[in-house]
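Colleague: task: produce atomic coordinates for the following.
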Amino acid sequence: TFKQLYNQLNIHNIQLFCSDYWKSYLEVIPKSKHMTSKAQTFTIEGYNSLIRHFTARFRRKSKCYSKSEKMIENTLNLLFAKWNGTLNYVF
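Modeller: Okay, here's the model as predicted:
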């Protein structure tokens, strides 16, 4: 599964991949483009956890799931605006 994802990403000429020490990453990503460390991944995992906590559409695919990329983008924009204190709403 990761090999398929890597092949899809590879067309974008990504210069550096940061990951943990999972064996599949080590087998697929070339060493010259791969940095293995938890130091670069814990912040991203924290944000992913908060996104899943506050938005139902990222928890399960069986319910509350939108296939529309625009709706996912809008959801994230609203969530980030709320976090940043830039969301203005009127009741």
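
Colleague: all contacts plus neighbour counts: C-alpha atoms, from now on.
Modeller: OK.

Colleague: how much space separates the closest residue to Arg59 other than its chain neighbours from His34?
Modeller: The shortest distance from Arg59 to any residue that is not its chain neighbour, by C-alpha to C-alpha, 6 or more residues apart in numbering, is 5.4 Å, and that residue is Arg52. The spacing between Arg52 and His34, counted by C-alpha to C-alpha, to the nearest Å, is 27 Å.

Colleague: please generate a structure for the following sequence too, so the two can be compared:
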Amino acid sequence: MTDYWKVYKEMIEADKLEQTKRETYTVESYNGLLRHHIARLRRKTRCYSKSEEMLRITIALFIAKRNGNLSIFGY
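Modeller: Purely as a prediction, here's the structure:
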């Protein structure tokens, strides 16, 4: 499932291509939320992740905070 970017028609076989905004807007919404709150995910910044593990930990903490589950981390 993709959005309507032209290159997808050239790269993906027609019988396998489904272009819709039905799912992509939700994903983009979450991406924007993460970029807004987590500096290491923003573009053109000095705060970036050198470690994949730290990126995973940061996102796990953010999700736990949003869900009110920080107690699992001892906070």
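
Colleague: and the TM-score between them?
Modeller: The TM-score (TM-score structural alignment, normalised by the length of structure 2) is 0.86; 72 aligned residues with a C-alpha RMSD of 1.3 Å.

Colleague: about what we covered before: between Arg52 and His34 of structure 1, which is the more surrounded one?
Modeller: Neighbours were tallied for Arg52 of structure 1 and for His34 using other C-alpha atoms under 10 Å; the higher tally belongs to His34 (16 against 13).

Colleague: now the residue mapped onto the more buried one from structure 2: which helix or strand?
Modeller: The pairwise alignment with structure 2 assigns His34 of structure 1 to Leu17, based on TM-score structural alignment. In the assignment (DSSP states H and E), Leu17 of structure 2 maps to no helix and no strand.

Colleague: and Glu28 of structure 2, by the same measure?
Modeller: Secondary structure here is read from DSSP H and E; on that basis Glu28 of structure 2 sits in helix 24-37.

Colleague: next up, the contacts around Lys9 of structure 2.
Modeller: When contacts are counted by C-alpha atoms under 8 Å, 6 or more residues apart in numbering, Lys9 of structure 2 touches Leu17.

Colleague: any idea how far it lies from Arg22 of structure 2?
Modeller: The value you get for Lys9 of structure 2 to Arg22 of structure 2, if C-alpha to C-alpha is used, is 18 Å.

Colleague: for the most centrally placed residue in structure 2, give its distance to Arg42 of structure 2.
Modeller: Centroid check for structure 2 by C-alpha atoms, centre = their mean gives Asn31 as the closest residue, at 3.7 Å. Distance, Asn31 of structure 2 to Arg42 of structure 2, using C-alpha to C-alpha: 10 Å.

Colleague: what does Gly32 of structure 2 give?
Modeller: Distance, Gly32 of structure 2 to Arg42 of structure 2, using C-alpha to C-alpha: 9 Å.

Colleague: quick one: map Ser51 of structure 2 onto structure 1.
Modeller: Residue correspondence to structure 1 (TM-score structural alignment): Ser51 of structure 2 is matched to Ser68.
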